[in-house]
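Task: produce atomic coordinates for the following.
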Amino acid sequence: MIQLYKKREFGELFSDTFAFLRQTGKHFYKNYFLINGAFILVLMVLAYFFMKVYTSLLATSQGPINPDATIENYFNDNALLIVIFMAVFALVAVFVTFITYIYTPVYMLLYAKKGAADFTTKDIVNTLKKNTGKLFIYFFASMLISLAVFLGGGIAILILFVTGIGIFLIPLVVAVITLSYNNAFMEYLDSGKGIFNCFEYGLQLTFKRFWVSAGCVALFYFMIQIIQGIMTLIPYLVGIFSVFTSSSSLGSDPDESMGILLTIMLVFYVLSFLLGLVGNTVVQMNQGIVYFSLKEENENINTASVIDQIGTSGD
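Below you'll find the predicted structure:
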C-alpha cells in the first residue's frame, strides 16, 4: 500500500499519484458513484429533456415562422415550468459539484488514517456528516477569500493571455489557486486549526517548494484537459460530419435529422461531463499527494511516528 506521508521529488509526485489511482481506483470510484451516482444520473436526465425540448423547438420552427419567435413564445407560455426546471437543474448541479470537490480529500484523509483502503461507503458518508459544520464554514470562508483571489488571479490570467506566450503559464496560475485551497481544506478537516489559519498554512505549503508542487499540479491540469478535449472532440466531429454528409435527408425528414443531432449532443455531453468528473478527481488525487508530501516535509509526521514505534517496541 502506498504511503501518503512521504517526502517526494517532482517525479515521485507523478508516479505516486498514478500508483494511488491504480491501487485504489476500483474502491475509490465505486464509493464515489454509490454516493454521487444517483445525482449524476438525475443531472443527465434533466439535461436530456432540456436538449430534447430545445431541438424539438428548432425542428418545428423550420417554416414560415421565425425560429427565435417560436422559441420565445414557448418560453413565455411555460415560464413557471422553465423556472422550476432550471432551479432543480442548478441545485442538482451544485450538489454534484459539491460532492465531487469534497469527496477526494475526505477519501485520502481516511486512507491516511487507516493506512489502506480499508473503509466502506458508510465510513465516508459518516465522515461527511461529522464534518458538515466544517464544510459549510470552509465554503463560506472560501467565497469571502475568493473575491480577492479571483480578482488577482483573473488579472494575472488576462495579462498572460494578452502576452501570447503567457497562455502556457495559465495552468500554473490555476494550479497555485486550487492547490492552496485544497491544502487549506485538507488541513481544516484534519486539524483543530481555525479556518483562516488553515488558508494561511495552505498557501505556505504551496510556496514551500513552489515549482515542484504547483508545477506538478499544473502539468496534471494540462494533461487532463488534453485527454478530455481529444475524447470529446472525436464524437463531436463525427456528428458534424454526419450532419453535413446527409444533407439529402435533412430536407426530407427534419425530425429524423434532429433526432440524430440530439443523440450527438447527448453523447458529447455525457462524455464531456463524465470525463470532467473523473479528470477532476485525478487532479485532486495529485493535489492530495502534494499536500501529504509537503506536510511530511514541514512536520515530519511519518518520521516521528516511526521513532515512536521504535521507542514502544524497545520497551
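
Going by C-alpha atoms from here, please, whenever you check contacts or count neighbours.
Noted.

List the buried residues for stretch 185-201?
Residues of stretch 185-201 classed as buried by neighbour count (16 or more other Cα atoms under 10 Å): 185-189, 195, 198-199, 201.

I'd like those as JSON lines, with distance to L80 and secondary structure appended.
Rendered in JSON lines, the data for those read as follows (distance: Cα to Cα, whole Å; DSSP: H, G, I helix; E, B strand; the rest coil):
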{"residue": "F185", "distance to L80": "39", "secondary structure": "helix"}
{"residue": "M186", "distance to L80": "41", "secondary structure": "helix"}
{"residue": "E187", "distance to L80": "44", "secondary structure": "helix"}
{"residue": "Y188", "distance to L80": "41", "secondary structure": "helix"}
{"residue": "L189", "distance to L80": "41", "secondary structure": "helix"}
{"residue": "I195", "distance to L80": "40", "secondary structure": "helix"}
{"residue": "C198", "distance to L80": "44", "secondary structure": "helix"}
{"residue": "F199", "distance to L80": "42", "secondary structure": "helix"}
{"residue": "Y201", "distance to L80": "47", "secondary structure": "helix"}
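
Next, the structure of the following sequence, for comparison with the previous one:
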Amino acid sequence: MIQFYKKRDFGTFISDSFNFFKLYGKNYFKNYILINGLLLILMVTVFIFGYKELFSQIFGSNLGGDTYYFERYFSENAGMLIGVGVLTFLLFMILAIINYLYPVFYLKRVANGAKNIKADEILGDFKENIGKIAKLCLGMTFIVIPLSLFVIGFSYLLILVLIGIFLIMIVYPTLFNVITFLMYDYFNSGRGFMESLSRSIRSQFSYPNGSEKSPFWKYWGASFVMFIIMSLVSSVFTYIPMIFFYSSVLTNTPDGNFEQNPFTGAFGVAFFVFYGISMLLSFFLSNLLYVNAGLMYYDSRTDLHQKVELEEIDTIGINE
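So this is what the prediction gives:
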C-alpha cells in the first residue's frame, strides 16, 4: 500500500508513480476503460475517418484544373465538416474532463483507504460533483486557459532572445502542475475555485509553513521526466507511418497517383490508424502524468501529513 500524505523527493515521485500502477493498475485501468472506453473509441474513429477525408482533400491534386477546388469542396461539404468539428470538440471536452478528474477521484478514494474501487463509485463521484465540475469548466475557460495562453505566448516571443527556449521548458510542466494541483485541491478540500487556484500556484514554490526548501524543481523535474517518457512511447506509433510514407515516396516509381493523393487506399487508412493508436496510447499514458501530479499534490499537503501519521499510529495501537 502506498502512503499518499508524506514528503517525497524527485526520485520517489517517479518510482512511486510506477509503484502505484503495479499495485492498483489492473483495477485502475479496468474502471478507466469502463468509464472512458466508448468515448475513446468514438474519438479515435472520428479522427481516423474524419481527418483522413480532410487530409485527402488537402493533398489531393485538382485534376480538372479548377482554381476554386478547395472552396467548392468546403462549400459542398460544409454541413459534414461543421458536424465533425462540433462532434470532435464535444468528445474532446468530455474526454478531457474525465481524463483529468478520473485520477483525482480515484486517488482520493485510495488515499482514504479504499481498495477494490468500482466504476459505479467513480461515476457517483462525477455525479455528486457535477456542480463543481461545471464551475471548474467555466473557471478553466475564462480564467486559467487565457492566462496560460498569455504566459505561453510571451515565452514564445522570448525565443527571439534565446531565453524563451529554456523558459518554455520550464513553463509547460509548471502550468501542467498548477492546473492539476488546482483540480486535486478543488475536489479534495472545501476551498472554492479561486482559492484552490491561488493555492495551486503557491504550492509550486513553497510549502504552507514557508520554512522548508522550495519544492519547485522537484515538482518540475518529475513532470518533465514523465512528459519525456510519455512522448517517447507514444511517438513510436507516430514515426512508423511517417517512415512508411517517406519510404514509399523515395523508393516507388513516380506515377502521379500516389503523389496526387497519398492518403487514399490502404496506405491512407493504415496511416491514420497508427496515428489513432498513438492518440489512444497518449490518453492512457497521460494517467501516469496525472497520478504523478497527484503524488506531488499530496506531498504539498503538509498540513495533513502529521494528522495522517497520528491516525496510523492510533490504528496500530488498536490492532495490537
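
Just name the closest of the buried residues of stretch 185-201 of structure 1 to Y107 of structure 1, please.
Nearest to Y107 of structure 1, judged by Cα to Cα, of these is M186 at 10.5 Å.

And for the aligned residue in structure 2 for that closest one, nearest residue in space, chain neighbours not counted?
In structure 2, the residue paired with M186 of structure 1 is Y184, using TM-score structural alignment. Spatial nearest neighbour of Y184 of structure 2, excluding adjacent residues (Cα to Cα, 6 or more residues apart in numbering): V104 at 5.7 Å.

Compute the distance between that neighbour and L54 of structure 2, please.
When Cα to Cα, to the nearest Å is the yardstick, V104 of structure 2 and L54 of structure 2 sit 36 Å from each other.

list the contacts for F216 of structure 2?
Applying Cα atoms under 8 Å, 6 or more residues apart in numbering to F216 of structure 2 gives the contacts 204-206.

Can you tell me what it aligns to in structure 1?
Looking across to structure 1 (by TM-score structural alignment), F216 of structure 2 lines up with F210.

Rebuild the buried residues of stretch 185-201 of structure 1 as a markdown table, extending it with distance to L110 of structure 1.
Compiled in a markdown table, these are given as follows (distance: Cα to Cα, whole Å):
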| residue | distance to L110 of structure 1 |
| --- | --- |
| F185 | 14 |
| M186 | 11 |
| E187 | 13 |
| Y188 | 14 |
| L189 | 11 |
| I195 | 20 |
| C198 | 19 |
| F199 | 21 |
| Y201 | 21 |
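
Just give me the closest of the residues you listed to S252 of structure 1.
Of all the buried residues of stretch 185-201 of structure 1, the one with the least separation from S252 of structure 1 (Cα to Cα) is F185, at 57.0 Å.

Roughly how far does the closest one sit from V106 of structure 1?
Looking at F185 of structure 1 against V106 of structure 1, where the rule is Cα to Cα, the gap reads 10 Å.

Tell me which residue of structure 2 lines up with Q225 of structure 1.
Using TM-score structural alignment to pair residues, one finds that Q225 of structure 1 aligns to S231 in structure 2.

Next, count neighbours for its match.
Here the number of neighbours of S231 of structure 2 (other Cα atoms under 10 Å) works out to 15.

Next: the one 3 residues further on.
For S234 of structure 2, the count of nearby residues is 20 (other Cα under 10 Å).

same check, this time on I41 of structure 2
Neighbour count of I41 of structure 2, defined by other Cα under 10 Å: 13.

Give me the mean distance between the strand or helix carrying it and structure 1.
The secondary structure element spanning I41 of structure 2 is helix 10-59 (assigned by DSSP states H and E). Aligned to structure 1 and superposed, helix 10-59 of structure 2 gives a mean residue distance of 2.1 Å (mean Cα distance after the TM-score superposition for structure 1).
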